[in-house]
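S.K.: here's my sequence, what's the structure:
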Amino acid sequence: MAHWLRFEKDGGSGFGTLADGAIAVHDGSMFDDPRPTGERLPLEAVRLRTPCDPGKIIALWNNFHALSAKLGVGMPADPLYLLKAPTSALAPGETIRRPAAYAGRIAYEGELGIVIGRRCRDAAPAEAAAAIFGYTCVNDVTAADLIGRDPHFPQWARAKSFDGFGPFGPVIATGLDPSGLVVRTLLDGEERQNYPIGDMIFPAAELVRRLSQDMSLEPGDLVCCGTSIGIGSMKGPTNRIEVSIDGIGTLSNTFLS
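M.R.: So this is what the prediction gives:
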C-alpha cells in the first residue's frame, strides 16, 4: 500500500509517497510510471495540495442501504449521480467559506472517494477494477437549501459546486480494499457520522463499470461514492470538520461562515 500526495514548497510543486512523516519525492506522472528521485522531505516542510487535479468530479446520491431506508426512497436500479464543478476542489487544511450569494444551511457529507488511474470506457468488470488508482477522503459540501428552491428544477449541481465545496485528500491510498472500512465525520471533535463502506449499494468497481458506460473516465477523475446517515449542518461562525477513513487518513478543513 502507498499513500500518494501533492505538495507545494518554496514556490514550486511536486508529488510523492508519504510514509512515517516523510515524503519520498517522485518525477513523471503519478498515474503513469512515477519515478523516485531519492529526495525526501518532512511533511511539515510542505503545504499540501489536493492529491490530484480532477478533470471531473462525479458525486453519487442514494448509494447506501441505510440512508436509502431512512429516506424511504428505495434502492436505485442504476447509480444516481451529478457532476460537481472541478473548481469546487479544496486542499486539506484549507478553509471552506460561505458563498456571498447564499445564506442558507451548508451541510457536510463525509464520503469515500475513488480516484481513476487509467482511461476507461464501457469497461468490463476486471477493467473497471484495474482503472481504480486508489481511494481518498471526501467532504461533499452542499448548500442544502438550494436544492429545492426552484420547484421546477432541483439544483443539485449548483448546490454542490461553489468554490471550496469539494475538499478531498489528504492522500490517495493505493493497494487498499475499502469494503471493510468505515467513514467517520467529526464536527468540532464530535462524531456525527460512522458508517461502513461495505453498505454501498454500488461498490467501487461496479460504480466505475457503470459510470464508464455513460462517459469516458480519465486519470485523476474523482468519484465521490455518496454518504450515509448522519448528515448535518456546519453552522459556524467557525467549525472544524474532519473526515477519517482508516488506511487513508484524515481530511481536515475549517468552515468559516
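
S.K.: please make it C-alpha for all contacts and neighbour counts, starting now.
M.R.: Noted.

S.K.: what ranges do the helices span in the stretch 1-150 of the chain?
M.R.: 65-71, 125-130 (DSSP state H, counting those that start in this stretch).

S.K.: I have a second one here; can you model it like the first so I can compare?
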Amino acid sequence: MADDTTIPFILGMFTTSGSPAFPALVLDDDAAIAVEALAPLAARLGLALTGKESVFGLLQNWDHNFAALSAALAALADAKAGKYFRSALTASEFLTPCAPIDTPRQVLSELTGLPDAGELTFMPRLVSSVVGPKAKIPLPRRAGKVVAEAKIGVVVGQPAYQSSLQEAQAAIAGYLTVTDLTLLQGKHDRLSLGKFQPSFLPTGPLFVPKAFAGEIETAKMNLAVNGEVTIPSSLARRGETLAASLSRLSQDIQFFPGDILCCGAAGTPLLDDLPALGDGDIIETAVSGLGQQTLNTMTLSQQVAA
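M.R.: Model prediction:
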C-alpha cells in the first residue's frame, strides 16, 4: 500500500525503434525508466523483482513487486543510492505504448446499452480481441453496424474466488482505459460473435496502480468519434462498486492475477442509438486519470495493403 513518501508511478508496455515490447514505469514528470533497468537497484535493496519481462509477469506477484518498484524509485531519487541508475531515465514521448496486458488469462466485459440485458451482466471476451491504445481496428466483412463504448478495465492482482467485498477490494491491482466495440447484427450475434472480432477490445495506454488511481468510482469517461463526443459518462450511480462486481462474479468464477474486468457507466445509451463506425474513423477514448486512446478503423482493402 502507498504512503505519503511513495513516489507515484504508472506502468506500461512500450517499444522503441522497433524493439520488442518491454515494461517501463512512467513518473509524474513523464520521465520513464525500463523495469529491467530498475531491477538491479531493487535487488540491492533485497527486493528482487519477479516476472520483470512484462506487466502481466509483474502482476503474478503484485504485492511484492509493487513494494519493490516503490522502494527502488525512492532509492533512485536518493542522490547517493540512485547515482548510477538515473541515466536510464528517458522521456516517455520517445516510447510507443502497446497493450499493457496483452495476454490475460480471462477478460470479462459488462453488457451495457442492450435493451434485453440484465443490469450489470458480464460476458467473457476473447483474448485475441485485446490490442493496444493506438490500434488500427479492422472492420469486419460481415454486414452490420459497429459501435464503440468507453469502459474502465479493473485489473486483478491476486487470486480471487468466492471473495468477500473486502477481499475483492484487496485483489484489485489497478485500472486501465478500455474501448469496447460491438458488431450489431441479430439479437444473438451481439451477445457472442459481435464482440469476438479481432482488435475489438483496445486497452491502455497505461496500467495505473490502485494506490495512484484516486477516486476511481467518480472517474469520467469520454468517447469521441471524429472529434464529436458520443458518450460523456461516469461510474457514479452505477449501482455497484467495481470491487462489488468482482466479489459477486468471484462467487462463480476463479480470477487470476492479470485478469481484466471491463466495467461500463450508468446511463449508457442503447447500442442501436450509438453512431456507426465507418472507414477511416478516428476514435478517441479517455478515462480521467487513466489516459487516452486514439484508434483508427480500417477497411478490408486497407488491411491487405497494410
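
S.K.: picking that back up, distance to Leu5 of the first structure and mean neighbour count added to the helices of the stretch 1-150 of the first structure, as JSON lines?
M.R.: Output for these, formatted as JSON lines (distance: least, Cα to Cα, whole Å; neighbours: other Cα atoms under 10 Å):
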{"stretch": "helix 65-71", "distance to Leu5 of the first structure": "31", "mean neighbour count": "16"}
{"stretch": "helix 125-130", "distance to Leu5 of the first structure": "20", "mean neighbour count": "17"}
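
S.K.: Pro54 of the first structure is nearest to which of those?
M.R.: helix 125-130 (17.9 Å; Cα to Cα).

S.K.: who touches the closest one?
M.R.: Cys120, Ala204, Ala205, Glu206, Val208, Arg209 (Cα atoms under 8 Å, 6 or more residues apart in numbering).

S.K.: now stretch 95-106 of the second structure
M.R.: The contact list for stretch 95-106 of the second structure, computed with Cα under 8 Å, 6+ apart, reads 11-16, 21, 54-56, 124-127, 130-134, 202-207, 255-256, 258-260.

S.K.: top strand in the first structure by residue count?
M.R.: The strand that spans the most residues within the first structure, counting by DSSP state E, is strand 32-42.

S.K.: packing partners of that strand?
M.R.: strand 22-29 (3 or more Cα pairs under 8 Å, 6 or more residues apart in numbering; DSSP states H and E).

S.K.: follow-up on the earlier one: now the helices of the stretch 1-150 of the first structure as JSON lines including distance to Asp163 of the first structure?
M.R.: Putting the helices of the stretch 1-150 of the first structure into JSON lines (distance: least, Cα to Cα, whole Å) gives the following:
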{"stretch": "helix 65-71", "distance to Asp163 of the first structure": "27"}
{"stretch": "helix 125-130", "distance to Asp163 of the first structure": "30"}
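
S.K.: so which of those gets nearest Thr227 of the first structure?
M.R.: When the helices of the stretch 1-150 of the first structure are compared by Cα to Cα, helix 65-71 sits nearest Thr227 of the first structure, at 7.9 Å.

S.K.: how far away from the center of its chain is that closest one?
M.R.: Computed by Cα atoms, centre = their mean, to the nearest Å, the chain-centroid distance of helix 65-71 of the first structure equals 21 Å.
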